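A.B. asks: show me how the following folds:
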Amino acid sequence: MFNFEALAVSTGLVALSEIGDKTQLLALLLAARFRKPAPIVLGILVATLANHAAASALGAFIQSQVPVQWLRWALAASFFAVSLWTLKPDEIDDDDAPPSHSALGVFGITVVAFFLAEMGDKTQIATVMLAAKYASLVTVTTGTTLGMMLANVPAVFLGDKAVKFVPLAWVRRIAAVVFAVLGVLVLLGLGL
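C.D. replies: Reported below is the predicted structural model:
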């Protein structure tokens, strides 16, 4: 079932959260290292769809198994926790950097690197929470994937030039406020 609110919230929340996130830094690194935007963008899309579909499925499962009164409290606490987490800037360690060459090619390196980088990341956790909040697995997956692409595709094509013009501290603060507002709305029983 299509839910416009789920699509809009999922897209906007992930797009905001992704700015300055480690996966956006990974997109910049891949673009600088390989200078082949098409396979990088396609790799980001495939990895994000796979990762966020699994996260949405988990969120839908949680929604089906947890009583509504407990789900409300757990979701609100999760939104507040991710709100605080969003305020912490991400970094890429040398261990996280993708290899300079591989038999997988640029597309394969991107798929593997992005899929692994998203494991346990705040956007993956947000996807689980959004799928638990909205009863629309496909819409949440579509929205979170679209949000990821909106944040990362410009990073691939513009490189670090785009990041220099965006005040990352303010973007993190806005994303934190949006997560906190969602937590309050869930506590008030709106949308759940």
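
A.B. asks: only C-alpha atoms from now on, for both contacts and neighbour counts.
C.D. replies: Fine.

A.B. asks: could you pull up the residues touching A131?
C.D. replies: Residues in contact with A131 (Cα atoms under 8 Å, 6 or more residues apart in numbering) are 55-60, 63, 137, 140.

A.B. asks: which element, helix or strand, includes it?
C.D. replies: Here A131, judged by DSSP states H and E, is contained in helix 122-133.

A.B. asks: run this one through as well so I can compare:
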Amino acid sequence: MAFIKTLFLVLIAEMGDKTQLLAAALASKYKVRDAAIGIFIATILLNVIAVLLGSSIGNLIPMKLIQIIAGVLFIAFGIMTLKEDDEDEEEVKETKLKLPNFVTVALAFFLAELGDKTQIMAFTLAAQLKSPVSVLIGAVIGMFIADSLGFLFGSYIGSKIPENYIKLVAGFVFIIFGLSTLYSLLNIAVFLLITITVGIMVYFVKFKKDS
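C.D. replies: Below is the predicted model of the structure:
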């Protein structure tokens, strides 16, 4: 019963969530296999944290701080994606240390989902139903099914659109996710300052040389 209830609730909560759009963006940039493996790894880690640690993580590190860090890192990931589009491919191969694609996907997805409503829901259900294993399995499967729809759609789009446009869209998606995360956590003046700074960085990284 705990498994079915968790799977259903997490699946419904994840449908239309920002991480579904992220899954589509990641799958449009990377192979479906890498996107699937990365998202599956991140999903397991996220739900293990939710079920095993739950509210304890809030006593160790404030969730607000975790979300702020995640937002900043997401913006950085987006800017790097935009910059990568303009770098010479051969130079990148020679000088840039790259993580395996599935690791990059897992990291991006983990940061986006950390502290999100579905992770909090998994913790709540584990506390209520007193069945952590069933809740963990249900949450992992429910989240993965929902986000699989996203990366299958992203893979289809990726086969139809040139790679440079995909990277451009993906970069802005990551930046928007980061800014939307920070919007509800920071003072409006600080948020506007960060937004302006990010805009200037994007201009110099992506558009200045074209002007």
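
A.B. asks: the helix holding A131 of structure 1 vs structure 2, average offset?
C.D. replies: With mean Cα distance after the TM-score superposition for structure 1, helix 122-133 of structure 1 departs from structure 2 by a mean of 0.5 Å once superposed.

A.B. asks: and that helix, which stretch of structure 2?
C.D. replies: Under TM-score structural alignment, helix 122-133 of structure 1 corresponds to residues 117-128 of structure 2.

A.B. asks: please identify the buried residues of the matching stretch?
C.D. replies: Using 16 or more other Cα atoms under 10 Å as the burial criterion, the residues of stretch 117-128 of structure 2 that qualify are 118-127.

A.B. asks: so where do the helices sit in structure 2?
C.D. replies: Per DSSP state H, structure 2 carries helices over the ranges 2-14, 18-29, 32-48, 56-60, 63-86, 89-95, 101-113, 117-129, 132-158, 163-183, 188-202.

A.B. asks: picking up where we left off before, redo the buried residues of stretch 117-128 of structure 2 as CSV? Include distance to K5 of structure 2.
C.D. replies: What follows is those, written out as CSV (distance: Cα to Cα, whole Å):
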residue, distance to K5 of structure 2
T118, 13
Q119, 15
I120, 15
M121, 11
A122, 11
F123, 13
T124, 12
L125, 9
A126, 11
A127, 14
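
A.B. asks: coming back round to it: distance from the helix holding A131 of structure 1 to the middle of the chain?
C.D. replies: On the basis of Cα atoms, centre = their mean, to the nearest Å, helix 122-133 of structure 1 is displaced by 9 Å from the centre of the chain it belongs to.

A.B. asks: over to stretch 171-185 of structure 2?
C.D. replies: 11 Å.

A.B. asks: corresponding residues in structure 1 for that stretch?
C.D. replies: Using TM-score structural alignment, stretch 171-185 of structure 2 finds no match anywhere in structure 1.

A.B. asks: contacts for that stretch next, please.
C.D. replies: Against stretch 171-185 of structure 2 from outside (Cα under 8 Å, 6+ apart): 18, 22, 25, 64, 67-68, 70-82, 112, 191, 195.

A.B. asks: for F151 of structure 2, which non-adjacent residue is spatially closest?
C.D. replies: A24 (4.2 Å; Cα to Cα, 6 or more residues apart in numbering).

A.B. asks: what's the counterpart of the one you found in structure 1?
C.D. replies: For A24 of structure 2, the aligned residue in structure 1 is L28 (criterion: TM-score structural alignment).

A.B. asks: same question, F8 of structure 2
C.D. replies: Alignment note (TM-score structural alignment): F8 of structure 2 maps to G12 of structure 1.

A.B. asks: what residues are up against the closest residue to its match other than its chain neighbours?
C.D. replies: Distances taken as Cα to Cα, 6+ apart put G147 closest to G12 of structure 1, at 6.1 Å, once the chain neighbours are dropped. G147 of structure 1 makes contact with 10-16, 18 under the criterion Cα under 8 Å, 6+ apart.

A.B. asks: which one of these is nearest G108 of structure 1?
C.D. replies: Within those, the smallest distance to G108 of structure 1 is 21.6 Å, found for E18 (Cα to Cα).

A.B. asks: what about that closest one, how many residues nearby?
C.D. replies: 27 (other Cα atoms under 10 Å).
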